[in-house]
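Participant: here you go, sequence then predicted model.
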Amino acid sequence: MALSEVTSPDPSDRAAVRDYVLGGPLIDQLSISRENATDDVVDRWTSVAARLCDQLSLEQASLDPAQASRVYRYYMPVYLWCLARLEAHRSASAPGAACPPLVVGLSAPQGCGKTTLVAQLTRLLDADGVRAASVSIDDVYLTGAEQETLANKNPHNPLLRFRGNAGSHDVALGVRTIESLKALNANPGSTTKVPRYDKTMRGGRGDRAPRDIWPTHTAPLHLVLLEGWMLGFSPVGDEAVKAFDPHLAAVNRELRRGGYDRLHLAVDDWVVVRVEHIEWVREWRLEAEREARAAGRGALTDDEVADFVDRFLPAYRAYLPGLYGDGPFGSQTGKVLTVRVDRGRNVLDV
């Protein structure tokens, strides 16, 4: 059924909300059936949807089909899945020991809305008393000066000229950050600063933000949301990688030996946002940069966007089949939620 043919549910009608949510593409992965979708459960769904609408500045009673799908069938199910995984994580924790925060990895291509999703999840969690920290693999990019050094050491490799591919991250910083967050609850009074990267600096080429503006987290911490466009990628064979792009061999080596495995293995559960046509990334990135320019922030020109995205496409083509077919690096069966979106970022059947 086309999205435009689906009617947004009346939030005052339990039966309508129940039918709409249960008809969504993610519900089977949440093990929710009509039998356990009691009135109390449906009322909870309506309440969460109301909070999402408030966060997104939407009118719950007059959502258009795309907005309704985004609220009831995308963001809310992902949120409910995170809560269920957190409950399972706590149940598996040793009695009497400080339970470390659950680390949920969100792997999604650039521009498909992962940053917005993380922001909405964090606000929902906070309202429910679940303290969460958000970390992006983008936030541990090399500093601008370090990126220039990397580019100068690889003058003939366009994939390492600018930030983005494996090799352009301070992976050790990322691992230390996640490990420090996971240890917070066992060390009352300790704090952890989470790095931030400002993509508007250096004319849109980006640089690490000053440390004094990095957010600080203290115990108790219940959940860490780690997101990234290449999160969960597994290296491929040396010969296979050359078929995608000869320059990708250096990136593949970094993915294999650069510490990314430690970062991935620090993740407990995964959300993978899947797209059918990776070329959509170009459109999404162009849209984001134009919005940044319109707001007066540093941004890339249209030509720079095209050049920038071209440097990511070989990695997408090489590593997405493995991510989608085998799951993220180090992931376990039953601990991966798969979300498929279309060109308009609407959730689809998996």
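Facilitator: Looks like it arrived, so ask away.

Participant: every contact and neighbour count from this point should use C-alpha atoms.
Facilitator: Fine.

Participant: leaving out chain neighbours, which residue sits closest to Asp126?
Facilitator: Once flanking residues are discounted, Asp126 sits nearest to Ala132: 7.1 Å by Cα to Cα, 6 or more residues apart in numbering.

Participant: ok, Glu279 - how many residues close by?
Facilitator: Neighbour count for Glu279, taken as other Cα atoms under 10 Å: 14.

Participant: any idea how far the closest residue to it other than its chain neighbours is from Phe162?
Facilitator: In this structure, Glu279 finds its nearest non-sequential neighbour in Leu313, 7.9 Å apart by Cα to Cα, 6+ apart. To Phe162, Leu313 is 14 Å away according to Cα to Cα, to the nearest Å.

Participant: again with Val339
Facilitator: Taken as Cα to Cα, the span from Val339 to Phe162 is 29 Å.

Participant: got another one to weigh against that:
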Amino acid sequence: MSPKAQSVIQFIVERFKDLSRQRRFPLKPLIVGISGIQGCGKTTLLSNVVRKLDQDHNLAAVSFSADDFYHTYEKQVQIKLNNSQNRLLEMRGLPGTHDVAFCRDTFAALCKAQYEYATHTGETETKASPVLVPKYDKSRYNGKGDRVPKDQWQMILPPTDIILFDGWFLGFRHMPDEVLSRIYNDASRRPNGDKKPLFLSHALSHLLTINNNLKEYEASLYPFIDIFVHIDTKDIELVYKWRLEQEHRMIAEGMTGMTDIEVKEFVDRYMPAYELYLPKLRETSFFEQNGHNSEDVSGRHLRLLIDENRDKISQVIL
């Protein structure tokens, strides 16, 4: 098992034990937010973590992604039409392209099912209903993606001790409109010889739309997260390399994927969000940003730094 996976497992198990002493668990699942740029290896990591939590620690864990809650292809087409000039919303990816209410309700259902299971005292087995989590196939519609039929969704039954929830933008938080406007205007005044951020290739009003969309994620999803893991890299440009590798692998396996040019255009749409929101996540604990007292949430944010090969370089716990 990789040092990266070992670090995540140790962090989760220790926090689970700590929070269990507060009598909050296992009445609800421990929900772990996992953030990391596209292609950093989140899917493989989570698969290994879920397996080892079960085998080595007797903890029932499940995982799913914010990607699973992308709007359907039909809905995404409508979003594109409603924002016809905003290239950031041409297809899935950015805040505003997920069914946040559906994701919130899924978390609530999973927490309710675990509570009913944990508080059941009868001799017969609990009748807790299974919770269905959608699945999304990014290869459908020539790489534009769509939700798969409901009979292929993930079915989760308690006990559910731990939920791992990942997303490339988890932990990003909106900024006041005037702050974003100032950042945009300051960047636009840089000398022509300086490298300018990609967010300048979009209208300020379009960036403000994405910024405003983030508020729904913060209000509806972030409160469910109990501990947080941020997988980071020194070179954000690696997302292009890793995304190309993913698409080439999909095509080699017989699935439909994007061309190299389409990959660059696809990733270019994400870069403004990285440029604008990643710096703050690198500097501040996820929970301190959420308005928690720093003493109450100390030790609940793990930052892992990885290299080009996705191997762990260092870690810090905030």
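Facilitator: Nice, I can see it. This is a predicted model, so every value here is computed, not measured.

Participant: on that earlier part again, what does the residue nearest to Asp126 of the first structure correspond to in the second structure?
Facilitator: By TM-score structural alignment, Ala132 of the first structure lines up with Ala61 in the second structure.

Participant: how about the strands in the second structure?
Facilitator: Ranges of strands within the second structure are 30-36, 61-65, 131-133, 136-137, 146-147, 154-156, 162-167, 227-233, 301-306, 312-317, based on DSSP state E.

Participant: what's the neighbour count on the aligned residue in the second structure for Ala151 of the first structure?
Facilitator: Using TM-score structural alignment, the partner of Ala151 of the first structure in the second structure is Lys80. Counted by other Cα under 10 Å, the residues lying close to Lys80 of the second structure total 18.

Participant: any idea how far the residue nearest to Lys80 of the second structure when sequence neighbours are not counted lies from Leu27 of the second structure?
Facilitator: Among residues not flanking Lys80 of the second structure along the chain, Glu90 sits closest, at 4.9 Å (Cα to Cα, 6+ apart). Distance from Glu90 of the second structure to Leu27 of the second structure, counting by Cα to Cα: 41 Å.

Participant: quick one on the thing from earlier: look up how far Ile163 of the second structure lies from the match of Ala132 of the first structure.
Facilitator: From Ala61 of the second structure across to Ile163 of the second structure, the span is 6 Å (Cα to Cα).

Participant: now do Ala101 of the second structure
Facilitator: 18 Å.

Participant: pick out whichever of these two has more residues nearby.
Facilitator: Ile163 (21 against 14).

Participant: what residue of the first structure matches up with the more buried one?
Facilitator: Matched to the first structure by TM-score structural alignment, Ile163 of the second structure sits across from Val224.

Participant: mind listing what that match touches?
Facilitator: Pro101, Leu102, Val103, Val104, Ala132, Ala133, Ser134, Val135, Leu181 (Cα atoms under 8 Å, 6 or more residues apart in numbering).

Participant: just give me the neighbour total for the aligned partner of Gly189 of the first structure in the second structure.
Facilitator: In the second structure, the residue paired with Gly189 of the first structure is Lys127, using TM-score structural alignment. Residues within reach of Lys127 of the second structure, counting by other Cα under 10 Å, total 10.

Participant: same check on His301 of the second structure?
Facilitator: His301 of the second structure is flanked by 23 other residues according to other Cα under 10 Å.

Participant: next: Asn142 of the second structure.
Facilitator: 12.

Participant: just give me the match in the first structure for it.
Facilitator: Matched to the first structure by TM-score structural alignment, Asn142 of the second structure sits across from Gly203.

Participant: over to Glu275 of the second structure?
Facilitator: Looks like Glu275 of the second structure aligns to Arg317 there (TM-score structural alignment).

Participant: do the same with Glu90 of the second structure
Facilitator: Using TM-score structural alignment, Glu90 of the second structure sits opposite Arg161 in the first structure.

Participant: that match reaches Leu150, doesn't it?
Facilitator: Yes: between Arg161 of the first structure and Leu150 there is a contact at 7.4 Å, judged by Cα atoms under 8 Å.

Participant: output the strands of the second structure in CSV, with distance to Leu200 of the second structure appended to each entry.
Facilitator: As requested, the strands of the second structure are exported to CSV (distance: least, Cα to Cα, whole Å):
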stretch, distance to Leu200 of the second structure
strand 30-36, 23
strand 61-65, 29
strand 131-133, 37
strand 136-137, 31
strand 146-147, 30
strand 154-156, 40
strand 162-167, 24
strand 227-233, 23
strand 301-306, 28
strand 312-317, 32
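
Participant: closest one to Ser188 of the second structure among the ones you listed?
Facilitator: strand 227-233 (26.3 Å; Cα to Cα).

Participant: so where in the first structure does the closest one end up aligned?
Facilitator: Strand 227-233 of the second structure corresponds to residues 269-275 in the first structure, going by TM-score structural alignment.
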